[in-house]
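**Q** sequence and predicted structure are below.
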Amino acid sequence: MTDFDGDDLRGSRFHRVDLSGARFRDVDLRAAVMRGVELGDADIDGDITGLTLNGVDVAPLVEAELDRRDPDRATMRPTGPDGFRAAYDLLERRWAETVARARRLDPALLHESVDDEWSFVETLRHLVFVTDSWVRRAILGEPAPWHPLALPWDGMPDLPGVPRDRAARPSLDTVLDVLRDRRATVRAVLAGLTEESLDADTEPADGPGWPPPRSFPVRECLLTLLNEEYQHRLYAERDLAVLETR
């Protein structure tokens, strides 16, 4: 078994290679071309667009099926201020249900990883990072808004001032207190959202950090927030189901 971590394999060619049982995490496969592939019992999730299998673009089919399974999923693609407010309200309600489910477990389990994914507490810490980055920094212009418990994604390069404390083991309530504060900030931003401000671009934040110090569409920042909150709750629910069996 060979580990590739941080390697640049762009443009590589793989011929008669056995990848059975291989695991890919945080991998960029844009514009990858695969021919003569034997794919069975595979499990793939991520930001998948333009995926063609045997001549069929299956990405729209996947999207339609996901919307069918969760009719509220389309709410995460709002177009106007009221839609963004409704989407965030829905997320808060759903997360409240997920947190209530987590509280029924032994608190120690909330620091356990399932299949090398973030623990439940780490997932909430990441949501703090997302709000600090895309709302407090990108939209509100705070140069260094990150709480010490904020947790970036693992593949992000180290950036001055951005915390990355994987060894921290805060209690669930400690992280929830921080998250409640961040969500109050989001609600305040959404309360004042108008068609004009939604269509505007942000002013670049000063100094290094994430996102980079450049301008972004406000709409893009808020859609990123919704997507992160929605997807990570699904991951959390998936892993809680495993933890409940331990």
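**A** In hand now; what should we look at?
**Q** only C-alpha atoms for contact and neighbour calcs from this point on.
**A** OK.
**Q** you'd agree Thr245 is in a helix?
**A** No - using DSSP: H, G, I helix; E, B strand; the rest coil, the assignment for Thr245 is coil, not a helix.
**Q** try this one next to it:
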Amino acid sequence: MEQQLDRRFPGREPRGSHHGAELLQSWDAVSAHWAAACRTPDELPAGTQDLSVDGEWSFAQTLRHLVMATDTWLRGCIFGEEHPYHPIGVPNHEYALDGYDKSVFSESNPDFARVLQVRAERQQQVRDFLLVQDAQSLQAARRHPWDAEHSAMLSVGAALRVLLDEEYEHLCYAVWDLKSLAVRGEGQRRQGQPADENPGPE
């Protein structure tokens, strides 16, 4: 399965590397895959980016979740910012259940152009950071962002590898969902029905 995904998404394999250059290579690759995926909704019926498949996040919500993921692992964990989160972010479903304040994500319905803009800014922040990393800096210790006791530690490199895993995992599902929506839209067009405009849950 892993080898199949590596073939499907060239550049995925080095995501677990302990070398900065290889992590940068994998980041550039996943960013290119996402850029291609972000062009797909333009080829589908209007509003496709806001549609859900089987109750999962829409494409736009997935990008917003990755904004949140970058804020968690880069801005919060690595940079140590006290308030790392952008208001358009979408947290995972356990965020509020674990006692975290969901009100920081106050922009519940940003337009897609804004989502793409913020997402691009976060991607560039990661790339700029990776450009200046070496073996020593990747080994620097940081507090784990999800440890309530603030005692668990991980390295900068480990935090970046978690972020890369998030990027590739969500890419796989997002590409699959876009293909499903394209098939659904084609079937509706053949039957003379309007495309489904039911967005996924926030």
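**A** Cool, the structure landed. The model shown is predicted, which means the values in this text are computed figures rather than measured ones.
**Q** residue ranges for the strands of structure 1, please.
**A** Counting by DSSP state E, structure 1 has these strands, from start to end: 52-53, 56-57.
**Q** just tell me the aligned range of the last one in structure 2.
**A** Which is strand 56-57 of structure 1. No residues of structure 2 are matched to strand 56-57 of structure 1 when aligned by TM-score structural alignment.
**Q** residue in structure 2 paired with Val218 of structure 1?
**A** Val218 of structure 1 maps onto Val156 in structure 2 when the alignment is built from TM-score structural alignment.
**Q** cool, and His111 of structure 1?
**A** In structure 2, the residue equivalent to His111 of structure 1 is Asp50, according to TM-score structural alignment.
**Q** what about its match, how many neighbours?
**A** Using other C-alpha atoms under 10 Å, the number of residues around Asp50 of structure 2 comes to 20.
**Q** wouldn't it be in contact with Ser58 here?
**A** Yes - counting by C-alpha atoms under 8 Å, Ser58 is a contact partner of Asp50 of structure 2 at 5.2 Å.
**Q** against Trp146 of structure 2, how distant is the nearest residue to the match of Val218 of structure 1 once chain neighbours are set aside?
**A** Leaving out its chain neighbours, the residue that sits closest to Val156 of structure 2 by C-alpha to C-alpha, 6 or more residues apart in numbering is Leu138, at 4.9 Å. Per C-alpha to C-alpha, to the nearest Å, Leu138 of structure 2 is found 20 Å from Trp146 of structure 2.
**Q** before we move on, what about Phe9 of structure 2?
**A** Phe9 of structure 2 is 29 Å from Trp146 of structure 2, by C-alpha to C-alpha.
**Q** ditto for Glu107 of structure 2
**A** Distance, Glu107 of structure 2 to Trp146 of structure 2, using C-alpha to C-alpha: 23 Å.
**Q** now the terminal residues of stretch 134-142 of structure 1, how far apart.
**A** First-to-last distance for stretch 134-142 of structure 1 - C-alpha to C-alpha - comes to 10 Å.
**Q** which part of structure 2 matches that stretch?
**A** Mapped onto structure 2 using TM-score structural alignment, stretch 134-142 of structure 1 covers residues 73-81.
**Q** list the buried ones in that stretch?
**A** For stretch 73-81 of structure 2, the neighbour count (16 or more other C-alpha atoms under 10 Å) marks Trp73, Leu74, Arg75, Gly76, Cys77, Ile78 as buried.
**Q** list the contacts for the third one?
**A** Counting by C-alpha atoms under 8 Å, 6 or more residues apart in numbering, Arg75 of structure 2 makes contact with Glu81, Pro84.
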